[in-house]
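Undergrad: Here is a sequence with its predicted model. Questions after.
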Amino acid sequence: MRILLIEDDALIGDGIKAGLIKLGFSVDWFTEGKTGLQALDAAPYDAVVLDLSLPGLDGLDILREWRKRGHQEPVLILTARDALEQRVSGLQQGADDYLCKPFALAEVAARLQALIRRSHGQVTPALRHGDVCFDPASRSVTLRKQPLILKPRELALLELFLLNAGRVLPRALIEEKLYNWDEEVSSNAVEVHIHHLRRKLGNSFIRTVHGVGYILGDGA
């Protein structure tokens, strides 16, 4: 899942980005308010981690503008502003969750996973399709109740399809979801990852919709 991070503190921002990437997220990090404001228009993010005290434009002003533009991406606010009225104000402006500094990275990840899951209409923590079960928290997969080893990018791709069951995903969208702006992407990267998933889960697990993209197929 692709995350937009807007945080001006270099130490905090670097720690969040590195930690979330290790946990299977793709992360784009911005340190300035006005640049961060425009970033949400540029890529299909699954969630946002937003600081409030930013140079150039305050986080709450960014949030208000996003909601005015119709952006519905879930937003997790990270801030040192821990007064009750400030937390309430953030939620009333359109934030979906609120976490005060200092915080644990594990909690940031867990809250993001919950926000993304709910934004896709998923109630239970585990994602299932046929005999495949994916646990986002542990990044583990079972096939017919037996552990299945997938590489990090394969896990991210599986999660993307499970969260979008019944939806055709264009190749370009898949690529944007799996990779951030810092990464170089080979022209056939998506096809290679899909090939590997099919080999491990069955050829019919992901179907090709010719001229359009890919869709989750029959359960393994």
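TA: Thanks, I have the structure now.

Undergrad: drop to CA atoms for contacts and neighbour counts, all remaining ones
TA: Noted.

Undergrad: Span of stretch 30-42 from start to end?
TA: The first residue of stretch 30-42 is 13 Å away from its last residue (C-alpha to C-alpha, to the nearest Å).

Undergrad: what distance separates it from the middle of the whole chain?
TA: Here stretch 30-42 shows a centroid-to-chain-centroid distance of 17 Å under the convention C-alpha atoms, centre = their mean, to the nearest Å.

Undergrad: so residue 3 makes contact with residue 21?
TA: No. Judged on C-alpha atoms under 8 Å, residue 3 makes no contact with residue 21 at a distance of 9.6 Å.

Undergrad: Now list whatever residues contact both of those two.
TA: Between them, residue 3 and residue 21 have residue 27 as joint contacts when contacts are counted by C-alpha atoms under 8 Å, 6 or more residues apart in numbering.

Undergrad: any idea how far the closest residue to residue 102 other than its chain neighbours lies from residue 52?
TA: Leaving out its chain neighbours, the residue that sits closest to residue 102 by C-alpha to C-alpha, 6 or more residues apart in numbering is residue 80, at 7.6 Å. Between residue 80 and residue 52 the computed distance is 8 Å (C-alpha to C-alpha).

Undergrad: all strands of the protein, in order?
TA: Using DSSP state E, the strands of the chain run over residues 2-6, 26-30, 47-51, 75-79, 97-100, 127-129, 132-135, 140-143, 146-148, 206-209, 213-216.

Undergrad: Any chance of these in JSON lines with distance to residue 118 and mean neighbour count as columns?
TA: JSON lines is the format used below for the strands of the chain (distance: least, C-alpha to C-alpha, whole Å; neighbours: other C-alpha atoms under 10 Å):
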{"stretch": "strand 2-6", "distance to residue 118": "15", "mean neighbour count": "24"}
{"stretch": "strand 26-30", "distance to residue 118": "19", "mean neighbour count": "22"}
{"stretch": "strand 47-51", "distance to residue 118": "11", "mean neighbour count": "24"}
{"stretch": "strand 75-79", "distance to residue 118": "12", "mean neighbour count": "23"}
{"stretch": "strand 97-100", "distance to residue 118": "12", "mean neighbour count": "18"}
{"stretch": "strand 127-129", "distance to residue 118": "12", "mean neighbour count": "17"}
{"stretch": "strand 132-135", "distance to residue 118": "15", "mean neighbour count": "19"}
{"stretch": "strand 140-143", "distance to residue 118": "20", "mean neighbour count": "17"}
{"stretch": "strand 146-148", "distance to residue 118": "25", "mean neighbour count": "13"}
{"stretch": "strand 206-209", "distance to residue 118": "23", "mean neighbour count": "16"}
{"stretch": "strand 213-216", "distance to residue 118": "19", "mean neighbour count": "19"}
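
Undergrad: ok, structure two:
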Amino acid sequence: MDTPPNGGETGMKVLLMEDDLAQGDALSMALRQIDVRTVWVRRLKEARALLQAEPLDALLLDLGMQDGEGMVLWRELRERRSRLPVIVLAARDRVEGRLPSTDIGASDCLLKPFTMAELLARLRAATRRKGARASDCWDIGELCIDTGAHQVTLAGGDVPLSPSEYALLLELAREGGRVVARDLLLARLQCGSDNALEVHVHNLRRKLGCGWVRTQRGVGYLLPIS
């Protein structure tokens, strides 16, 4: 796990949920070195208490905790319609079957191993989205994604999407114009194969029109925001 040189000045405060002693210690230390104030807990009970007691900018959530599954807390936050950005930290071989493909919402998933530069970029993007999206509607030009109603409109007209197409659109929209790697989309959406992902991309392009879903050859896809 690397630390970017002179990477401070974020001023963020995050709650880190990680039950592994070595990983938790290394990650919390690295985060503090880039000026991310970090509270590290190993139990769901401790996390719940801190979430009620302290203002936080983001939650870094490991899937497995000492006293239960991290996803239980994640779902509790979703049910309360919490706007706290949640970044799930997961080993690639543990993602399949654990993240609901149509209920990712505004949360993120970072696959291990990752670099501190990548985590910091995700944290910054997540906190920007938190400030920019004060409602359930994400407006990207003429495109509006209502995450509360799971509805999409373009220039005021309804765009009917399948659950898989909607989940794909969310994944692209939440990255704010950045390219999302094919492997990451496959893991998050549980498409099963490259061919299935290409079908979803094709259908989304057909329904939104030209220019909305762009291909970065050999890397992945992006949704332009300007």
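TA: In hand now; what should we look at? Please read these numbers as outputs of a predicted model, since none were measured by experiment.

Undergrad: quick one on the thing from earlier: show me what contacts whichever residue in structure 2 pairs up with the residue nearest to residue 102 of structure 1?
TA: Alignment of residue 80 of structure 1 against structure 2 is given by TM-score structural alignment, with residue 91 as its counterpart. Taking C-alpha under 8 Å, 6+ apart as the definition of contact, the neighbours of residue 91 of structure 2 are 111, 112, 113.

Undergrad: Just give the nearest non-adjacent residue to the most centrally placed residue in structure 2, would you?
TA: Within structure 2, one residue has its C-alpha closest to the average C-alpha position: by C-alpha atoms, centre = their mean, that is residue 108, at 1.2 Å. The spatially closest residue to residue 108 of structure 2, leaving aside those adjacent along the chain, is residue 87, at 4.5 Å (C-alpha to C-alpha, 6+ apart).

Undergrad: Please report the distance of residue 107 of structure 1 from residue 113 of structure 1.
TA: The value you get for residue 107 of structure 1 to residue 113 of structure 1, if C-alpha to C-alpha is used, is 10 Å.

Undergrad: longest helix anywhere in structure 2?
TA: The helix spanning the most residues in structure 2, taking DSSP state H as the definition, is helix 116-132.

Undergrad: Next, the mean deviation of it compared to structure 1.
TA: Once superposed with structure 1, the aligned residues differ from helix 116-132 of structure 2 by a mean of 1.1 Å; criterion: mean C-alpha distance after the TM-score superposition for structure 1.

Undergrad: other SSEs contacting the next helix or strand after that helix?
TA: Scanning forward in sequence from helix 116-132 of structure 2, with DSSP states H and E defining helices and strands, the next element found is strand 137-140. Applying 3 or more C-alpha pairs under 8 Å, 6 or more residues apart in numbering; DSSP states H and E, one finds that strand 137-140 of structure 2 makes contact with strand 143-146.

Undergrad: against structure 1, where does the strand it packs on fall?
TA: The counterpart of strand 143-146 of structure 2 in structure 1, using TM-score structural alignment, is absent.

Undergrad: And that strand, what's buried?
TA: Of the residues in strand 143-146 of structure 2, those buried under the neighbour-count criterion (16 or more other C-alpha atoms under 10 Å) are 143, 144, 145.

Undergrad: out of the residues you listed, who's nearest residue 81 of structure 2?
TA: Within the buried residues of strand 143-146 of structure 2, proximity to residue 81 of structure 2 (C-alpha to C-alpha) peaks at residue 145, which comes in at 16.4 Å.

Undergrad: Structure 2: which residue goes with residue 111 of structure 1?
TA: With the correspondence set by TM-score structural alignment, residue 111 of structure 1 lines up against residue 122 in structure 2.

Undergrad: measure its match to residue 116 of structure 2 for me?
TA: Counting by C-alpha to C-alpha, the separation of residue 122 of structure 2 from residue 116 of structure 2 is 10 Å.

Undergrad: go on, residue 75 of structure 2?
TA: For residue 75 of structure 2 relative to residue 116 of structure 2 (C-alpha to C-alpha), the value is 26 Å.

Undergrad: between the two, which one's more packed in?
TA: The neighbour comparison of residue 75 of structure 2 against residue 116 (other C-alpha atoms under 10 Å) goes to residue 116, with 18 against 12.

Undergrad: Onto which residues of structure 1 does whichever strand or helix holds residue 184 of structure 2 map?
TA: Element membership for residue 184 of structure 2, per DSSP H and E: helix 182-189. Mapped onto structure 1 using TM-score structural alignment, helix 182-189 of structure 2 spans no residues at all.

Undergrad: same deal with stretch 200-209 of structure 2?
TA: The alignment of stretch 200-209 of structure 2 onto structure 1 (TM-score structural alignment) covers no residues at all.

Undergrad: mind listing what's buried in that stretch?
TA: Those buried within stretch 200-209 of structure 2 under the rule 16+ other C-alpha under 10 Å are 200, 201, 204, 205, 208.

Undergrad: what's the burial count for the nearest residue to residue 181 of structure 2 once chain neighbours are set aside?
TA: If the residues on either side of it in the chain are set aside, residue 181 of structure 2 comes closest to residue 220, at 4.2 Å by C-alpha to C-alpha, 6+ apart. Here the count is done by other C-alpha under 10 Å, and residue 220 of structure 2 has 16 residues near it.
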